[in-house]
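1. have a look; sequence and predicted model below, questions after that.
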Amino acid sequence: MLRFGSPGAPLGTAALDTSAADGRAPARGGRSGDRAERSGDRGGRARAPFASPDGTAAPPLHGPLLTYRQVVGSASVTRPTLLSVDDADRADLESIRALVRLMRTRHDLPVLLALGWRDREEQAAPVEWATRSTLEVLRPRPLSGPGVATVVRRVAGTAVEPGFQAGCLAATGGIPSLVTGLVAGLGELRLPLTGAGLEAASGGDIPVFGTRVRRLLHGQSPVAVRAAQAMAVLGDGTATTTGAGLARVETTAFTRSLRRLEAVGLARASAADTWSLAHPAVRHAVLTGTPSRTRTDLHGRAARLLHDSGAPAADIAGHLLASPAVAREPWARALLREEARTALLHGAAEHAVRLLRSCVPPGREDTCDPVLVMELGIAESRVDAESGIGHLTSVLDRLPGPDLRLTALSALVGALTRTGRTGRAAQLLAAQDTGSPSGRARLQLLEADMLLAATDNREAYTDLLEGVSLRLDLPGTTAEERALLAGRAFIAVSRGERLPQALSAADRVLLSGTPLTDSPVSLAAAAAALAYADRPADAAHVYRQLLEGADAVPDHLRAGLLALDGEAAQRLGRIDLALRSTAQALGSTPGARVTHHQTLALAVRLHALLDRGDVVSADALAGTVPPDAIDDAWQWSEYLAARGRLRLAQDDPVAAVADLTECGRRQELWQRTNPAASPWWYWAGHAHLAAGDPAEAGRLATRAVDLAHSADFPVALGTALELLASAGGERGRLQILEDAESVLAQSGAALSLARTRVARGRALLRAGHVGPARKVLRRGWDESHALGAHALHDEAHGLLLSAGARPRRAASRGAGELTRSEKQVARLAAAGRTNLQIAEALFVTRRTVELHLTSVYRKLGLSGRKELRSALGRPRGGADAAPARRER
């Protein structure tokens, strides 16, 4: 390589290099790229444009230029020569002209002059040569997917999947140096070159890639750097005006800078005049390269900018958390407090604590607004009870007004109770002034809160029940009285004590209370008392009313309502509704992170899947729950009951007995001795039968029969009689099963009735009564088909075949059996209308629409709305042609 000139020489900053060339496109400075545009003669061999653009004759050469021409001439005699200027955009026009004139006299030499420059806001001098007929213009293009694959194969020696190619292109814009940096960075992190590997690294700094992004960025203009930093702070979808305001540049300059960033693969245009950085990894690299003080300042200014433009509070809060000084300004504190209230409403207590903690500096709580400290304590009581108790205690006497003190006291009593300090909670209650009606009402509400909080801690629950009154004779004329009555009624029914008084109290709560005047917690507790007294239909009606007004219900309470709604539906045999409700309650929460409210939904969903006969899905769901997630809450005992039933369905009676026995132990500790509160004993009895222990099964059945008979709980009594018949000998079995069927026929528990009929048909068949067996089995077969209980339907089908019957299709459930109202609702639903739209069109409530649709699904043997169109299009009685067995 021959080098001529230096920084300060007549050629300015241009570096003039000559090197041997073999006729191929030059490779200096990275990939040569595709030819995007060519002009002039495209002849075979490389040549230089030595004519002056203005057509004037070249002046004679003297001094260094003459010497340089001689050197180039000598070198090019033996081999082709490349004359490369890779930063011509920094050279002055006269320097470039002198270089061109230098070679003008030697057209016969194989010399290629290559001028490389970057586009700038003002066109550089070399652009004027782009119009000459002897010049070829090469515009490097980004790599494509195959190009990425080629680079990766050369760098890493391995092929890559299409997912990585797409992700790599998104992260690098196809810029070769960024592609190789990304591959090297993932290698350092020991991550595979896959889409999943790239996604796993996107949240942090990718070593080599991040360095190259920052180097590429800081090679741009200061305006472009500020634009990138503004977009990194604001995030994806940055509006041009907002980004320009944060970067403190004119909108046109901001847009021009973004176009430049887009050209080098760091940014991309989005819809509606918005911009984003190319990839989360690029954003992280830009943020990492931004000085911390600058970053903090940008977040603070972004918060104010977004606030003034009317952006959602959730978008502003994140910036305030990253700028503590701004977060303590009055406008910011007000916004953070409001956003914290919203977070608590949605069950995000940890986020609420972070928001409020930024308003209350540690160690300065005494100088802060006591109401603000109270709000922090309430949020902390959900995630860090000790901190919450400390903050609530410190401000209890400084709060203005009785309502605020009641709010703080309620949260404090709840936190103390949940942590097992019921004695201190009781002292706070005893210290309340009860000389006035308002004082008595506050005490009743606090006691109700304490009862509710105790259901999260078994030891606190046990201690509390030993020391508090469970009087059920309150009239229920105020919301506070109803809240206390509901909690007491729920506990009494769970324990199976004073049932007439408890159910009367629950009825008074639901008769006088409304979702507008009463807490959804107290109304749900009263409804649960009815469900645990074998009145699931009444309970389901209340749950639906509360869910329809769920806008005012916090998300974690809504999950509890959905779980209870699913439980009532499962008890009634409405399998599809149970699955829908529990799916909504669980959402996308993994099994390891379910709340106590969601744990009940998890248990109900397992039961519903097993009712349907979907053992595979039930096993997969149970597999999401690690053993260490199961704590002492009563909801987990219900999960153990459902998992024990699953093990029984998997022909593992030993594991089933273990789970169900542990469930029974926990139920006793929680004093949930009412057989209608949980069916664990029923499945435990069948597990003992499968394990060869009919005596224990008989003991469980006898106890349940006695308790259910004395309490007049028909579902519990009917299922207990069915278990007793299975555990006893042949003598008397048929009569017991007939009694069970008779009891269940009046209960509304359709699935329990169908299960008992199949059991009775099996017993009749075993006793040789083939004709009666066929009749009973056929009814159980029809009912299980209508309910979607596939496993029970298949069992009945097999027994019918054993009885010599040839069942070919399910009982007629055609559209002809629908009522006029059901047909109207079904047609509108099949047309795609929502429940609310149907209700408005027919001038009925959403609850009425839901009841009609449930009846339609049952009569037509459908699993949901998607099947309505084809079902209604069948000829009359067309449902009869449906196969007896569903495809699964």
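-> Okay, I see it.

2. drop to CA atoms for contacts and neighbour counts, all remaining ones
-> Will do.

3. flag every buried residue along stretch 491-508.
-> Neighbour counts using 16 or more other CA atoms under 10 Å place 491-496, 499, 501-503, 505-508 of stretch 491-508 among the buried residues.

4. and the residues you listed, which is closest to V849?
-> D507 (25.0 Å; CA to CA).

5. just the element for that closest one, please.
-> Per DSSP states H and E, D507 falls inside helix 499-512.

6. what's that helix packed up against?
-> Here helix 499-512 touches helix 479-495, helix 520-531, going by 3 or more CA pairs under 8 Å, 6 or more residues apart in numbering; DSSP states H and E.

7. between these, which gets nearest to A425?
-> Of all the helices and strands packed on helix 499-512, helix 479-495 comes closest under CA to CA, at 16.2 Å.

8. now do the closest one against helix 520-531: the angle between them, please.
-> Put simply, helix 479-495 runs at 30 degrees to helix 520-531, going by axes from the mean of the first three to the mean of the last three CA atoms, to 10 degrees.

9. ok, second structure coming up, stack it against the first:
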Amino acid sequence: MPRKDTFVGRADELAVMGAELDRVRSGQPRVLWLSGPAGIGKTSLVRRLLGDRSDVCVLWGCGEESETGIPFGVLDQLVADVPDRLRGPLLGRGPTADADPLAVGAELLTVLGGLPDSGPVVIVVDDAQWVDDATARALVFVGRRLRRDQVLVVVAARDDTPPESAWWERGLTQDHLLHRVRLGGLAAEDIVELSGAVGGPALTPEAGRRLHDHTGGHPLHTTALLDELPAEALADTSRILPAPRSFAALVLVRVAKLSRAAQDMVVAAAVLGTRSALSDVVALARTPDPLTALDESVRAGLLDEVLTGTAHHVAFPHELVRAAVYADLPPARRHALHRAAAALLGGSAGMDHRVAAAIGPDPALAAELTALGRAEVRSRRWRQAADRFTAAADLSGDPEDRAARLVLAVGAMLAGGELARALRVEPDLRAGPATPGLGHALGQLEALTGRFDMARETLATALHTADGDPGGRAVATAHLALVSLIEGDAGPAAALTTQAMTPEPPPEVAALARFVQILGLAVQGRHGDADEELARRRAGADPAAAEEARALSGILALWADDAGRAAATLGSVGRDGAPPMSVQGRIMVLGHLGDAQYRLGDWDAAAANGALAVSLVRDAGVLLGAGVANALAAHVAAGRGAWDVAEERVATAAMAAELLPWWGARAHAATAQAVLAQARGDHAAMHDALQAYTDPAVHDPVDRIGVLPWRALRVEALLGLGRIDEADGALAELEERVAGRPPSWSAVEAARLRCEITELHAAPTVVRRAYERAMILAEDVPAELGRARLEIAFGRFLLAAGERRPAVDLLRTARARLDRLGARPFLDRCDELLKAAGLHPPTAGGALDLTPQELAVARLVAEGRTNQEAGAALFVTGRTVAFHLSNIYAKLGVSSRRELAAQLHRTGRSAGRS
């Protein structure tokens, strides 16, 4: 399996370290202290940082445990490639063991000053926990005397550095020089990428998360398991993953050295879980002297004692330690211990142990699991329900019972957004006996993966055979409605949803039916009926329906070109104790919220919400939302000139439209392609992208919904191609549609384009009046990009007319807007006009220089949210928020949440501001 130069993830850490290197370029010496456990990837990260920076001079030295007693051993490595002419007497011949470290440090300072000044000097001390004392003292001398030097000292050390080796850390790491980065494990999505990079199996997002949780994201352990386990073992969530063989061997050697009592305690803890109550472990192990056994296990590094208030627990220091012990148990002893654990714990806590202890079919236990799964469904805990139903199916002795429980499992998986997991069950469903609900499950799978002809036939058949099953009829009807909507039959779709919601359908089916009904009404142009239905739901007693109605109201507002109302409504969804929304629903909310913020000019929030929507699409494996989420998330990336990101998202949207060729996916993909071409100034590509709208199957439903931005893009493309008459006609259609609406994004775009067409044939006084009317219109519209482009166009016209002062004022205003947005391609065009006016635009550097993830965290924390609350909003842990927050404080030079909020406000980057 190829391993060389494999590197994935670490985007945030690289951004932080790159920012430190940029500070060094400006004459600010820095010390970057990189810490983490052994094998976590510190060396690879530093090499990645420096690998493609040809202007950087690198001095690299590495500590070695067996050489810590060799004076200046690491320093000799640091200066090995320094030309002899730059070395002083001590460094020239190599410092002797009794050389004064301060004198050696002074010569090293001279070396640093004599190196070529074409770029920064980076001193890397790898495995610093083993650096020799003499080298450490020389480096401390150097570090204390760095002032305006372009020098970055990178120290990579293990977390468990002995105290006696850490003295020089305190000496070198002065607060004004220091930035600490603690390197943790790879993220789940990075593990998915890593598997592909090293030639491993293609992991689903779910399998990546599971492997991440098991290894803590440790690259070496993860790679070992990718090498050792087949793909089916990595995907099977019903089994405990083992530890890597090399790691397990080390653990088992330690276990073997324990007394029998301590071994029994460690084994009992492994059966109970990663963390358990000490009393339960003692009861299961039946150890006569538990404190002595616990003390021995803790001293061996196999267990940790955890005291929290009055609670007394034991835990494994790492999940892999538990996995190694558990996997080594003989089957008979493992089953016996699980039976004993089930009796000890009882209730739902003992259920998993009963399942683990079962051998062969157990109809009674399968029935209990099915009942528990149904209870989880009623509570909308879909993943837990799917796990219960799957376990029940495995324990079913009768093939029909097994098939029926697999159908229930698939329903729960789909309701929870686990499409990839459900698809793995599809072959078993098709191979098993016919059972009630089978057609509904297969029809859902076919509908959600673009097999529309098959889905229509399967669901229609299921509908006719579900007379005695109201829930089954609702499932089949709702998904038939979805297929009809996707295929463009909005009328039948809306009618079918009425049938699906009578009588009371399962909650996940009701949510789908409600969505299809509103979208079906909108596609028919029945906006009043849709608004009335949404108002009725918001006032109803069902909190889930009310929350969905609020979300759909926001989406409809965006389609009606009311970005302000859309952002306010969608931004409030999911707050204030609202019921949980499905993954698919959350994707739609985040994607459209990001698009509303893009139009308003809150591009930082738009980028964060768009990225989150895309990540949820990837995690859930849903195809239906993939095109929409990626297309909407591409707009900000294109506007900021992040070409790689924008191209990837546009390509994903286009691929989704091919795989699932419904009119909505095609429309969103076409618009995203046109927005990317617009940012590049490529009018031909804009026009080509928008050819999708010449198909009535796309054009008609989009027009009935009322979405307008594509029309402005089309006018701009035609105008840029010199097809003036066609542009004029297309603009007249757009103007007719915006005439009956409040001023909006599309109205500002139409006004600018009308001015540019007027310039081609009218007198200057007429053109000026047109621009002045457009400027008055734009004053009432929060559409920062549109307003900036209008100001640029007017400024260009005034420059050509010889009115330099008002032209420059307009261009400066436009530039300030674009700078806040980070709209680099449009900013460059504005700067060209300013240069033509004889001005030199200000250099960049007023932005906060935060990554999108950091900015999202900063804004949430500035709103007053705790780390846990911010993590919940961004679908990350509180620990991840804390990691970002420490980097934010270091970058901005603040030390409190209040200072952070104040700085965001001053720079116009706080929530709701552009």
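-> Nice, I can see it. The model shown is predicted, which means the values in this text are computed figures rather than measured ones.

10. TM between them?
-> Once superposed, chain against chain, the TM-score is 0.55 (TM-score structural alignment, normalised by the length of the first structure); 634 aligned residues with a CA RMSD of 6.2 Å.

11. and the two most separated of the buried residues of stretch 491-508 of the first structure?
-> The farthest-apart pair in those, when distances are taken by CA to CA, is R495 and R508, at 19.8 Å.

12. make TSV out of the helices and strands packed on helix 499-512 of the first structure and add distance to P362 of the first structure.
-> Output for these, formatted as TSV (distance: least, CA to CA, whole Å):
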stretch	distance to P362 of the first structure
helix 479-495	36
helix 520-531	34
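
13. just to revisit the earlier point, report the angle between the helix holding D507 of the first structure and helix 479-495.
-> Going by the same axes, to 10 degrees, helix 499-512 of the first structure makes 140 degrees with helix 479-495.

14. residue contacts, G346 of the second structure?
-> Not one residue lies near G346 of the second structure by CA atoms under 8 Å, 6 or more residues apart in numbering.

15. now do A495 of the second structure
-> A481, Q517.

16. that one: helix or strand, and which one exactly?
-> helix 490-500.

17. quick one: residues contacting the equivalent of L790 of the second structure over in the first structure.
-> Aligned counterpart of L790 of the second structure in the first structure: T756 (TM-score structural alignment). For T756 of the first structure, the contact set (CA under 8 Å, 6+ apart) comprises T719, E722, L737, A740, E741.

18. and R301 of the first structure, by the same measure?
-> Per CA under 8 Å, 6+ apart, neighbours of R301 of the first structure: L246.

19. what's the helix or strand for it?
-> helix 292-308.

20. just how off-centre is that helix within its chain?
-> On the basis of CA atoms, centre = their mean, to the nearest Å, helix 292-308 of the first structure sits 29 Å off its chain's mean C-alpha point.

21. compute the inter-axis angle for the following helix or strand past that helix and helix 292-308.
-> Toward the C-terminus, helix 292-308 of the first structure is succeeded by helix 313-321 as the next helix or strand (DSSP H and E). Angular relation of helix 313-321 of the first structure and helix 292-308 on a 0 to 180 degree scale: 150 degrees, by the same axes, to 10 degrees.

22. check which residues of helix 313-321 of the first structure are buried.
-> For helix 313-321 of the first structure, by 16+ other CA under 10 Å, it's A313, I316, A317, H319, L320, L321.

23. please enumerate the strands of the stretch 101-250 of the second structure.
-> 121-126, 151-158, 178-182 (DSSP state E, counting those that start in this stretch).

24. closest one to P841 of the second structure among those?
-> Comparing those by CA to CA, strand 151-158 comes nearest, at 30.4 Å.

25. what is the closest one packed up against?
-> Using 3+ CA pairs under 8 Å, 6+ apart: strand 151-158 of the second structure touches helix 11-25, strand 30-36, strand 121-126.

26. would you list the strands of the stretch 101-250 of the second structure in CSV and tack on mean neighbour count and distance to P825 of the second structure?
-> Converted to CSV, these look like this (neighbours: other CA atoms under 10 Å; distance: least, CA to CA, whole Å):
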stretch, mean neighbour count, distance to P825 of the second structure
strand 121-126, 24, 33
strand 151-158, 24, 32
strand 178-182, 18, 33
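
27. and those strands as a markdown table, adding distance to R550 of the second structure?
-> Listed next are the strands of the stretch 101-250 of the second structure as a markdown table, based on distance: least, CA to CA, whole Å:
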| stretch | distance to R550 of the second structure |
| --- | --- |
| strand 121-126 | 54 |
| strand 151-158 | 50 |
| strand 178-182 | 42 |
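
28. out of those, which is closest to R23 of the second structure?
-> Once the strands of the stretch 101-250 of the second structure are compared by CA to CA, strand 151-158 is nearest, at 9.2 Å.

29. how distant is the closest one from the center of its chain?
-> On CA atoms, centre = their mean, the centre of strand 151-158 of the second structure falls 29 Å from that of its chain.

30. equivalent analysis for stretch 43-60 of the second structure, please.
-> 27 Å.

31. read off where that stretch ends up in the first structure.
-> Against the first structure, stretch 43-60 of the second structure falls on no residues (TM-score structural alignment).

32. quote the end-to-end distance of stretch 213-231 of the second structure.
-> Across stretch 213-231 of the second structure, the terminal residues are separated by 17 Å (CA to CA, to the nearest Å).

33. right, I mislabeled it, should have said stretch 756-770 of the second structure
-> With CA to CA, one end of stretch 756-770 of the second structure sits 9 Å from the other.
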